[in-house]
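Participant: Dropping a prediction and its sequence here:
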Amino acid sequence: MTCFMFNQWKLYANGELPPAESKGLEQHAVECPQCQIKLQEWVDYMLEEEFSAYPEVPVPDTFTDEVMSKLFEEVPVRTARKRSSRTRRQRGWDIVKKTGLVVAGLTALVVTGTAVSPTFANYVNSLFQIEKDADSGMKNAVNKGLVQKLEQKITDQGITFEAKELMADSMRIAIIFDMYDQNGKQIEDHSMKLQLIDSNGKDWLAEDGREESGSSHGQFFITELSLNDIFESAEATPDQLTLKIVPTDIEGKTGKWELEIPVDMKKAKEATKTVAFKDAVYQSPQGLELKLKQIEFSPSATRVMLDSTVPKSAYVEFERAVLMYDKDHPEGVHITNKKVEPTLSGGDIAYEITNEKGEVVAARDMFGLDKGIAKKKNVLYVSGLSSKQEGDITKWWHTFGPLQGEQKLKFQLQKVYENKLASPKFDLIPEDLNKKAATFKDETGSSFTFSSFSWTPASGEEKGKAVIIVEGTLGKDVVSIRYWYVKDENGKTYYATLNPESTRDKDGRVHFKGELVIPKLEQAPKRLTICYPEYTVEHHVNWEVPFEIK
């Protein structure tokens, strides 16, 4: 079906579409992510002055108050509070009076509850649609009816903890909540312990004792619980759960703010489609084995599930300079750390999911790869673990935004990345770099130019640091150098960081430029030796697995 245009939404809001066309519009919006995005943009615009060019219509004050009380019934009016909801409400009233037919038509539908589908009404009224930074997956879950209003709050010692709205998807649970004092002032300094209890009384979070603080998103707080590392799949998730939230500290106080929220997972499980794979195995020449196990499609997210196995021969000892913080070194101390790790990983891969037209609908690349050369699309960063070790096998969960509807797709593995040991040494006289840059070429075929040295002495609590500009071209198939360290004229080793901006040329070679920062350098060095212990290369792959969402 061809996507509906904005003018049709205007006609729909005003009740000017034929009944059959209105029903088709609603049904299409339920299944079309693009229209859902456009619809959300439209709802957002209604809270701004984007529609001020439309003709004004008289709106009685009583009607406006009723409309806005419906739209913002979950936003209590308080005083002496940051991001005042009263200010926001007043702004909303002013906007409604200015906007004209489009908003008047929509708000009439919201207030009267007529000529509007339940999914559309939920879409407009849900806090997940209004709150800043609630991602597209959360909003899509709302549109699918996987959200419930909560009317739970508890007050102790003049502090109120209030749960406002719950989103329960097969891949994650999210809750919007608020904490405020008797004057309505929001409290940001808090921590909570979460429990996820099934009907048999088992707490699925008991082993890790998960602590959350919730992040501020717009008017309230959102805390999110990924189900990746709790339940192996949507099918394995219990139908009924209880989310128990126990605030352990609010502004340094302990008290009785415990809430228990029933979570019905059955509807979320029914809304999730699963594609399982049999014998979808790739063996790389370097020894990495990848098994594509299954892909789950829920209203809130898409989850690719992989198993990886690495041979013992791929494990080597890496030695890195790090900045360690502990109780004996609260300000940090430079140490050298040795660790045996695999050179290959199921996380260090690049792949795409494409549709029948060849369009990329999701893409993932190696974590930590500079954004200038990484190919990522529709990646969804959720809380919780993305991998788990079980013997020789590592299980991976890669999460993307929702992919909806029946369609034929293709999983295309494109790259496997490998870490390799290195031992270059670039000897510099820092003072000379401001007069003349120094250029080196190493055994990987990479070239580096160092220039513009500066050193800032310690001041108060700030320790000294040095900065050197570095630019260069990496060797063939080399894509990243993530760990750097330097030694001064006395042989003391310092951890260093390089945050480059990278690009590729027509031959695929990576060019970069950035600042090499050496923290906690107590005095200006006379000589420096710059090193990196490892680098990453890419191996190109062409492995495809077609599948279909039914």
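Facilitator: That came in fine, so what should we check first?
Participant: From here on, just use CA atoms for contacts and neighbour counts.
Facilitator: Noted.
Participant: for the residue nearest the centre of the chain, helix, strand, or coil?
Facilitator: For the chain, Y381 is the residue whose C-alpha lies nearest the centre (CA atoms, centre = their mean; 2.6 Å). What DSSP: H, G, I helix; E, B strand; the rest coil gives for Y381 is coil.
Participant: okay, pairing it with this:
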Amino acid sequence: MKKTTLAVASVTAILTLGSVVSPTLASDVGSVIQSIKGVDQGMKQAAEKGHVQEINNSETDQGITLFVKEVAIDPVRVAIIAKLVDQNGKRIHIDKEKDEFSITYKTKFGIDYIVGGGGFSFVEEGEFLVIKHDIFPFLIDKETQPDEMIASIKGTILGGKEGNWKVEFPVDMKKARAVTNYTEIGQKYTTHGIEIALQNMMTVPSTSLMQFDTYWTKEREEQIQKWKEQNSWIVESKQPEEFTEEYTVEEIVDRYFTDIGLAYQIMDEKGNVVVGWDDAVHEELNQIRKNNVEIWRKNKVHVDRKGETNWSGLTPLAKGESYKLKMHSLYLYEPSKFQATIPIGTLLKDKVTVTNSDSTYTLTGFTLKTTEGEEKIGNETYFGKGALISFSAILPEGIVNTTEWSAQDESKQKYDVSLKEKSTRGKDGRVHVTGTFFIRDLIKQPKELKLSHLLQQRQYQNLNWEVPFKS
């Protein structure tokens, strides 16, 4: 399932600008984005063209200083370069499990932007802390994009200490807005029960943002309804008070059916591939990704749940040039009928190979993890108690991913199953997988285990759709 990190709601209070600047850090001048490995080429390109603003503001609490050095921003993304130091100016490392950051925005008149969820991350890169945020979901309308915003970075736990750190600063977007351009395309293509509409491309200093809308056709809608009826996956309507954090199987399946993945390439006038985008979970299968810009908010499900709006971020395309987009693949989920019964006694002595529904799995070894805490087994780390079974597999032709695995022992007790896996494309064109099943909460050796998975993802290739456009 696609996951996003929840962004903290915007702050309503208006604070005075101009926090104290740390003397230890104030001398650290000049843009540093070019030297930071984790900043992508699109953001570095924006910095080269002058879309970086010096901030040099800080806030100190509990003997810890949060220092904001600079910010690069345009109508799609923001990258904030910061540092966390102690009283002696010594760097403090971030604990991503414990430390808590948020970033909020308001207009220069103090009106909060409704940021919504997703798109916020922070990571250490060399000596700096890089805070990234996708802001296009609340600035996508070019008519309401501001010339100036006030950004606030707030920390509530830093360096293992609870406190109150807030660095607030204005960001000027006039220069970035002046060079933002829109390419309206509006071309449609229907294949395998999906209508794909390439709507437009917005180019800002740090990225070109390609927007697609995908819709179920009547054929796809009828097929999904048939699958739901055959498997008793009908989602019952709920009242607001009935919703919980736990999803039913029917709701999970419904979300997968809504997920529509795309892969495409963009060529220049000479036929050179300048961009390769791929929504595949296992990017190594096609090896076409090229000049991507990471954005977190990649899709928005339509209200009727029969399609999505998809965005993909690319290294900025040159203005006034002619290009051609060629659709490479379409990814859709479908039910799986795979089931396999594994005799554990045999597995302890020898490998077990099972073939079902055109999938072949070879299993080797059975190990119980008896500790609740973190433990490294082989090359992977596992949490909680459970059983591990190593495997290799060949998936059915056209299938590139399997999901929603479960296991059941001879007493009909069911267990959730997670996978650590690596996928490659074999010479036969089929996907070959190696990895480990982790049967969570299985604490004693059963006589047998029945393994199955609800869904599989199919890749449709050789799509006959090319779209020429001029940026």
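Facilitator: That came through fine. These figures come from a predicted structure and were not determined experimentally.
Participant: how many neighbours does the residue nearest to the residue nearest to the centre of the first structure when sequence neighbours are not counted have?
Facilitator: Closest residue to Y381 of the first structure apart from its sequence neighbours, by CA to CA, 6 or more residues apart in numbering: T399 at 6.9 Å. By other CA atoms under 10 Å, the residues close to T399 of the first structure number 23.
Participant: cool, and H334 of the first structure?
Facilitator: H334 of the first structure is flanked by 19 other residues according to other CA under 10 Å.
Participant: Quick check: it vs Y532 of the first structure, distance?
Facilitator: Computed as CA to CA, to the nearest Å, the H334 of the first structure to Y532 of the first structure distance reads 15 Å.
Participant: give me the number of residues near the counterpart of N419 of the first structure in the second structure?
Facilitator: Taking TM-score structural alignment, N419 of the first structure has Y333 as its aligned residue in the second structure. Neighbours of Y333 of the second structure under the rule other CA under 10 Å: 23.
Participant: Do I have it right that Y333 of the second structure meets G261?
Facilitator: No: proximity of Y333 of the second structure to G261 does not meet the contact threshold set by CA atoms under 8 Å, at 9.4 Å.
Participant: right, and the secondary structure at P299 of the first structure would be what?
Facilitator: Under three-state DSSP, P299 of the first structure falls in the coil class.
Participant: what does it align to in the second structure?
Facilitator: Using TM-score structural alignment, the partner of P299 of the first structure in the second structure is P205.
Participant: Tell me, how many residues neighbour that match?
Facilitator: By the criterion of other CA under 10 Å, P205 of the second structure has 30 neighbours.
Participant: Setting aside sequence neighbours, what's the nearest residue to it?
Facilitator: Once flanking residues are discounted, P205 of the second structure sits nearest to A46: 4.7 Å by CA to CA, 6+ apart.
Participant: which SS state does the one you found fall under?
Facilitator: Going by three-state DSSP: A46 of the second structure is helix.
Participant: Tell me how far it lies from H302 of the second structure.
Facilitator: A46 of the second structure is 32 Å from H302 of the second structure, where distance means CA to CA.
Participant: between these two, who's got more neighbours?
Facilitator: A46 (21 against 14).
Participant: ok, that one touching S208?
Facilitator: No: contact between A46 of the second structure and S208 fails when scored by CA under 8 Å: they sit 11.6 Å apart.
Participant: Flag every buried residue along stretch 188-205 of the first structure.
Facilitator: 188, 190-198, 203-205 (16 or more other CA atoms under 10 Å).
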